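Give me coordinates for this.
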Amino acid sequence: MKKNFLLLNILLTLLLPSNIVFARSQIYQGKCGFLLSNIFVDKCSALFNKGILTIMPKGAPQERIYPTQIESFSLSSKETIKVNQDLDKWQRLYPEQSRGFLFFKKKEGIPRWVVDATSKKVTEHKFVINYVDSYIFPRKVLFVLEDKSQAAAMQLSLRKTTGLYLGEKRKPGGSLSPSFSRKITKEVERKAQRIMGLCAAGMYEDSSPVISELNAYVENTINEISIFEKYELIANKIDADAIKTIAFCENKKVEELTQAKEAERLAKVKEIEEEKAKRLDAFEMLSSY
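Coordinates of the predicted model:
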């Protein structure tokens, strides 16, 4: 029974492509605005997949946001969308925008749907996501759902992806929550199981991109969680899991190569013995004359 289950698991691993969209992946359509850059796009998608949020504005580069990059998310309003104008850091980071939309409520050239998002009235389908990008710059993205009925679903997607509640802030120096720590380790385990399934079946070329994906995930995650207390516990675990998985594949390749060489050697020995027997027979036949 156990053997059959293992075989079924390997078959499923091999048959399902790594980029398949499961029920745990969701995509939402709407409009988005990168508020600190004054970039606003009328057609935009928000994809939640494999624990990562990807903002996909039409005709513009995608923005991949890992969970630990997100400081908070909230419903858009006059209070949640603003920044602290007294901080000199903002002007140093964004000198060209320091007199722009967020700071002095500049409205010229700003789409109406963005201005409406600063209303005192809170609506359920407008979200502001605060995060730190891959260049370690603070960012604010506004996402306005096209279908208002999906508001609760998107809020749940944000909750499950970030491990935060609506309006809750991720504080540097604090501890990673147990649930979020489990989420990270489970994602590494999922990727590792797929890799080992491929390597167990000798599909080393197919395992290569998944190994790259695992390495990137581990590296990015460790970088992102480094601001939290005792992050090393999770960092060491996922790093060790990745190393163990890759070592399994390397050892499997070496084992198969060794077996192949041994089989080749035995085949050669057999061939030599067969030719030896033929030679002996030939000499014996000649010696009878």
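
C-alpha only now, for contacts and for neighbours.
OK.

Leaving aside the residues adjacent along the chain, what's closest to residue 143?
Sequence neighbours aside, residue 32 is the residue nearest to residue 143 in space, at 4.4 Å (criterion: C-alpha to C-alpha, 6 or more residues apart in numbering).

Alongside the first, I'd like the structure of this one:
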Amino acid sequence: MAVTAQMVKELRETTGAGMMDAKKALTECDGNMDAAIDWLRTKGLAKAAKKADRVAAEGLIGVAVTTGRGVAIEINSETDFVAKNTDFQALVRDVAKTALEVGESVEVVKAAALNGKTVDEVLGEAIARIGENMTFRRLHILEGDTIVSYVHNAAAPEMGKIGVLVALKGDAAKAQEIGKQFAMHIAATAPISLNEASLDPAVLERELQVQTAKALEENATSAKPKPEQVIHNNIIPGRMKKFLEEVTLVNQKFVMNPDVTVAQAATEAGVEITGFARLAVGEGVEKKEEDFAAEVAKMVGA
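Model (predicted):
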């Protein structure tokens, strides 16, 4: 596969690697972006890439909560200007409330009644009225004894660029109080899973492969190489432990008090976190970038 300048640019922006390193990684991996990221990490030339760094969709995350149940939805728009439109915000609020009542999937919510029409019909009318394409892209339902919500970069009450739900069990008043702090923590740190048991095995295996290759390569070029037994029994497990501390919620250092983990903070408060959801606008969506001059020329019919 031919390696293009745009691919090199994307890899550099994603990993922070140099131009020649990015180009070499893509060449070595036949243009496969994920493999190139791992290649750079193996060589110690990049940190773990966050796919969210590459997205550029607009819109809002809306949250709604009732006793024992919460929902977070994402409705995308073409521009951030529309996301600030009160008409669009009302749509997000109404769809979130509907999803809280009937939500099982996006399709189910689209077919549900809203102001005498289906949600899908209401969305279509909003597109025609506002003059910009919109997409009801996804939702996440979370259930538990106590559900706490939080939105970051709020555009209006219960909607913003990042929406978080946290499920807890224990004293309801304490859960509400500390739950808000946990939700803010999740918004800031973006954990992948609640704990190691709920982490996708494929993610764990991929990280193990990267850390193994990296440790062996570093050892091979070291002036004082260590026995392979030390690499496999000490260094690699140590790095995997650090990885789990970074990506699993309960093992992360609590941003409100870095002296304790999130799990320890929950225990001290007499509660237990049983689940969470974090939605950020545009995760996994790539927005086409156009040359500005070409865009202007297109608009004037040149």
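
Can you pull the TM-score for these?
Overlay of the two chains. TM-score (TM-score structural alignment, normalised by the length of the first structure): 0.22; 122 aligned residues with a C-alpha RMSD of 7.0 Å.

ok, back up a step: tell me which element the residue nearest to residue 143 of the first structure is part of?
According to DSSP states H and E, residue 32 of the first structure maps onto strand 26-34.

so what does that strand touch, helix or strand wise?
strand 39-49, strand 138-145 (3 or more C-alpha pairs under 8 Å, 6 or more residues apart in numbering; DSSP states H and E).

immediately after the longest one, which helix or strand?
Next along the chain after strand 39-49 of the first structure, taking DSSP H and E as the criterion, comes strand 52-57.

outside of that following strand, which residues touch it?
31-32, 41, 43-48, 62-67, 161 (C-alpha atoms under 8 Å, 6 or more residues apart in numbering).

which of the residues in the very next helix or strand once past that strand are buried?
Later in the chain than strand 52-57 of the first structure, the nearest helix or strand by DSSP H and E is strand 63-65. Within strand 63-65 of the first structure, the residues that qualify as buried are 64-65, counting by 16 or more other C-alpha atoms under 10 Å.

Mind giving me the packing neighbours of strand 63-65 of the first structure?
strand 52-57.

quick one: the helices in the stretch 101-250 of the first structure?
101-104, 112-116, 151-162, 178-200, 204-225, 232-287 (DSSP state H, counting those that start in this stretch).

thinking again about what came up before, would you turn the helices and strands packed on strand 26-34 of the first structure into TSV with distance to residue 219 of the first structure and mean neighbour count?
Shown next, in TSV, are those (distance: least, C-alpha to C-alpha, whole Å; neighbours: other C-alpha atoms under 10 Å):
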stretch	distance to residue 219 of the first structure	mean neighbour count
strand 39-49	18	19
strand 138-145	20	22
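
nearest to residue 210 of the first structure, of those strands?
Closest to residue 210 of the first structure of these is strand 39-49 (C-alpha to C-alpha; 15.5 Å).

Okay, buried residues for stretch 170-185 of the second structure please.
So for stretch 170-185 of the second structure, counting by 16+ other C-alpha under 10 Å, buried means 170, 174-176, 178-185.

follow-up on the earlier one: looking at the helices and strands packed on strand 26-34 of the first structure, which is closest to residue 156 of the first structure?
Among those, strand 39-49 comes nearest to residue 156 of the first structure, with 10.8 Å by C-alpha to C-alpha.

elements contacting that closest one?
So strand 39-49 of the first structure, by 3+ C-alpha pairs under 8 Å, 6+ apart, packs with strand 26-34, strand 52-57.

Pipe the ones you listed into a markdown table and attach mean neighbour count and distance to residue 254 of the first structure per row.
Formatted as a markdown table, these follow (neighbours: other C-alpha atoms under 10 Å; distance: least, C-alpha to C-alpha, whole Å):
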| stretch | mean neighbour count | distance to residue 254 of the first structure |
| --- | --- | --- |
| strand 26-34 | 20 | 40 |
| strand 52-57 | 20 | 35 |
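
right, and the ones you listed - which one's nearest residue 275 of the first structure?
strand 52-57 (63.1 Å).

any idea how far residue 215 of the first structure is from residue 188 of the first structure?
Remark: distance between residue 188 of the first structure and residue 215 of the first structure (C-alpha to C-alpha, to the nearest Å) = 9 Å.

Please identify every residue contacting each of these two.
Common neighbours of residue 188 of the first structure and residue 215, using C-alpha under 8 Å, 6+ apart, are residue 242.

Next, please give the residue ranges for the strands of the second structure.
Along the second structure, counting by DSSP state E, strands occupy 58-66, 69-77, 113-114, 117-118, 134-143, 146-156, 159-170, 253-254, 257-261, 271-280.

Kind regards, and thank you for your time.
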